[in-house]
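A.B. asks: Just to be clear, the model below is a prediction. Sequence and coordinates:
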Amino acid sequence: MDSIKVIGGGELNGTIPISGAKNATLPLMIASLLTDETLTLTNVPRLRDVAQLTQILSNHGVDYSVNGKRNGQDELAGQTLNLTAREIVDTTAPYELVSKMRASFWVVGPLVARCHEARVSLPGGCAIGTRPVDFFIDGLSALGAQIEIEAGYVVVRAPGGLKGARVAFPKVSVGATHTIMMAATLASGETEIVNAAREPEVVDLAKCLKAMGARIEGEGTSTIRIQGVPRLHGARHAVVPDRIETGTYA
């Protein structure tokens, strides 16, 4: 089809289902690594990236299940995803998985927070200058992690656990904000993230983390404060609707 012809003038009415936001779903799924209890996410969009990240998380030992359709359920409604990281069996995220999805690098935060170690491939592997992750590395370093780059992998160790600190990003980064916020939930003491991203997806992650027992304030502003807690528990959380899809219809 070369063109679409739209004839206006008619009154519009009705209800349109809005998918859960992919950019909110991915960090929410990764947050499941922070607890040994089940995190249940509803309104999860039916996307290839979601299926791909599910496989990546299973590599770390996350068990998952997807609830089937129910009578009366809108066929366009999002799915329900149950994620349980009862035991982290592998703290390495290999290149063949990370290279398929940049967001999967964010597992570095929860892994080092809970297991005190992580070995995560750079998204670009050994290719120098490809997909830099400086803000992630600097943020984790500020939280007391020891970091080395070995053969295209970021190796992070925090033998005594992460420590709360002031993390000031020179530039706003949604991914780095997600990662440091998740890492700080299990760090001892208070963490202050300065020049934090303020997107609705960041707010949604904070809302889920707080439902899991995290102590966070300031989400949605440029300064987020997190008071670390010893452990997080399971929760049930509905993924925020996709604002881009909403705006497109509007």
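C.D. replies: Right, received. Where do you want to start?
A.B. asks: make it CA atoms for all contacts and neighbour counts henceforth
C.D. replies: Fine.
A.B. asks: what about the residue most central in space within the chain, helix or strand, and which?
C.D. replies: Closest residue to the average C-alpha location of the chain: residue 27 at 1.2 Å, with Cα atoms, centre = their mean. Using DSSP states H and E, residue 27 sits in helix 22-30.
A.B. asks: which element follows that helix toward the C-terminus?
C.D. replies: In N-to-C order, the element after helix 22-30 by DSSP H and E is strand 38-44.
A.B. asks: any idea which helix or strand comes after that following strand?
C.D. replies: helix 48-59.
A.B. asks: contacts for stretch 138-158?
C.D. replies: Outside stretch 138-158, the residues that touch it by Cα atoms under 8 Å, 6 or more residues apart in numbering are 108-109, 112, 116-122, 124-127, 137, 162-169, 176, 180, 183-184, 187.
A.B. asks: Can you list which of these are found in helices?
C.D. replies: Judged by DSSP state H, the contacts of stretch 138-158 include 108, 109, 112, 137, 176, 180, 183, 184 as members of helices.
A.B. asks: ok, structure two:
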Amino acid sequence: MRYLEVKYSPPLKGTVKIPGSKNSSLALLPACCLADEPIILKNVPFILDIKKVFEISKDIGLSIAKKEDNLILDPTRLKNANIDPQKASSFRASYYFVGALLHKFKKVSIGYPGGDNFGYRPIDQHISGLKALGAKFTFYTNHYTVEAEELKGAEIHFEKLSFGATVNVILAAVKAKGSTVLYNAARDPEIEDLANLLNKMGAIIKGAGSDTIYIEGVTSLKSCIHSVLPDRLIAGAFLMAAGATGGRITLKNVVPEHLSSCIEKLREAGMTINCGYDSITGSVHSKLHGINVEAGMYPEFATDFQQPMTAMLIQAYGESTVIDKVYPGRFNHCRELNKLGARIKIEDNKAVIPGKRFLVGDWVKATDVRAGICLLLAGLTAEGTTYITGIEHIERGYENFIKDFTSLGADIMLYDSDAKRK
């Protein structure tokens, strides 16, 4: 068994360089399959989910070479679109290979998406969007196939906002015949990042970052160099670490406007946030106070922020509430926090946090990426030692997180089954 040992921490202080975005990278890597020449990507984080993409890429013939900070992706020897169901089911974003491979191979076979354990995440918007372009789906026990002899542009109205479906349909539409218009599209910065890469490759995409995206199909895509945008979700978590411990943390390599909703809530809770061109400093100079948080789709407060925010709000004076409109059942972390003494109540898909609780270390389990960081932040504020299992979830999204936190003054150790320190 592998676990983290987290001890009570003094206020965290220092500077952290934010890595490339996990969610962007998981879309950009499959997107390179669309090209007819090699692509160079910079600033890709070397995390567990990316390693899984590498495994799938090797199976289908997408060559990936690492040279210093660059990944060189060569799609010229792609050999098939049959993706191992077990590998596909190990992480959610595997379904991007459908949109990326369908034009070249006419048929993609893939397992059902897996990933975080906090409730069912349907792919109905993916299915309806790709069907509108001409795809046909056949479902089996442990995998499904998607077929299209020819993809044709269409007007697609997403019934509900879906980041994943927006990505998948963009990937399929860039080489579809004719024009495609996406209505009620996701507006996340990572969607813009994908469009920027594809446009560098020769695609014609307009409106990314708004709720209406226009795509004119092209016949070929060329080589380019692209740098992945910084991970706003990791940046937000470090700001909340400063808030939870009463410290001062400066983030480098960050886009402040991508964290506008997060910064607004942190200031409302009493944090001091100072933004530069590509930096943010978060600090605490007085008592934090309770606030009400509603997580939604971008540009609203992100669902991936609500878990570390919950850990921070335990240290606030006064009651706080957290509602998640994207994944109403995403409160497994609260049950684990209660083992430390948080006394959070779940009422009608709302977490009620009493605030200023005295936490005491205990054994807890991370069930998804952000829950893991939430428990880590709670452990830093708990008396004694907190032991966190399920750390593979943290490793899915955070590169060098132990090194980064210890550089800020945290006392964190990784142990494996034979109790040796890592």
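C.D. replies: Alright, I've got the coordinates. Since the model is a prediction, treat every value here as computed from it, not as a measurement.
A.B. asks: follow-up on the earlier one: drop anything exposed from the contacts of stretch 138-158 of the first structure.
C.D. replies: 108-109, 112, 116-122, 124-125, 137, 162-165, 167-169, 176, 180, 183-184, 187 (16 or more other Cα atoms under 10 Å).
A.B. asks: ok, back up a step: the helix holding residue 27 of the first structure - contacts with which helices or strands?
C.D. replies: strand 38-44, helix 48-59, helix 200-211 (3 or more Cα pairs under 8 Å, 6 or more residues apart in numbering; DSSP states H and E).
A.B. asks: With distance to residue 229 of the first structure and mean neighbour count as added columns, please give these in TSV.
C.D. replies: Shown next, in TSV, are those (distance: least, Cα to Cα, whole Å; neighbours: other Cα atoms under 10 Å):
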stretch	distance to residue 229 of the first structure	mean neighbour count
strand 38-44	17	23
helix 48-59	23	17
helix 200-211	11	21
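A.B. asks: Turn those into CSV, columns for distance to residue 158 of the first structure.
C.D. replies: Below are these laid out as CSV (distance: least, Cα to Cα, whole Å):
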stretch, distance to residue 158 of the first structure
strand 38-44, 25
helix 48-59, 21
helix 200-211, 22
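A.B. asks: closest one to residue 90 of the first structure among those?
C.D. replies: Residue 90 of the first structure lies closest, by Cα to Cα, to one member of those: helix 48-59, at 7.0 Å.
A.B. asks: mean deviation of that closest one from the second structure?
C.D. replies: In this overlay with the second structure, the average offset of helix 48-59 of the first structure from its partner residues is 1.3 Å by mean Cα distance after the TM-score superposition for the first structure.
A.B. asks: Okay, angle between that helix and helix 22-30 too, please.
C.D. replies: 10 degrees (axes from the mean of the first three to the mean of the last three Cα atoms, to 10 degrees).
A.B. asks: Return the set of buried residues in the very next helix or strand once past helix 48-59 of the first structure.
C.D. replies: Going down the chain from helix 48-59 of the first structure, the next helix or strand is strand 63-67, by DSSP H and E. Under the neighbour-count criterion of 16+ other Cα under 10 Å, strand 63-67 of the first structure has 63, 64 buried.
A.B. asks: so how much does strand 63-67 of the first structure differ from the second structure once superposed?
C.D. replies: Mean deviation for strand 63-67 of the first structure: 0.7 Å (mean Cα distance after the TM-score superposition for the first structure).
A.B. asks: centre of the chain versus that strand, how much separation?
C.D. replies: The chain centre lies 18 Å from the centre of strand 63-67 of the first structure; the measure is Cα atoms, centre = their mean, to the nearest Å.
A.B. asks: next one: stretch 102-115 of the first structure
C.D. replies: 9 Å.
A.B. asks: Now check the first structure for the residue matching residue 162 of the second structure.
C.D. replies: Structural alignment (TM-score structural alignment) places residue 162 of the second structure against residue 173 in the first structure.
A.B. asks: give the contact list for the residue lying closest to its match once chain neighbours are set aside.
C.D. replies: Distances taken as Cα to Cα, 6 or more residues apart in numbering place residue 197 nearest to residue 173 of the first structure, at 5.9 Å, with adjacent residues excluded. Counting by Cα under 8 Å, 6+ apart, residue 197 of the first structure makes contact with 172, 173, 174, 177, 220, 221, 222.
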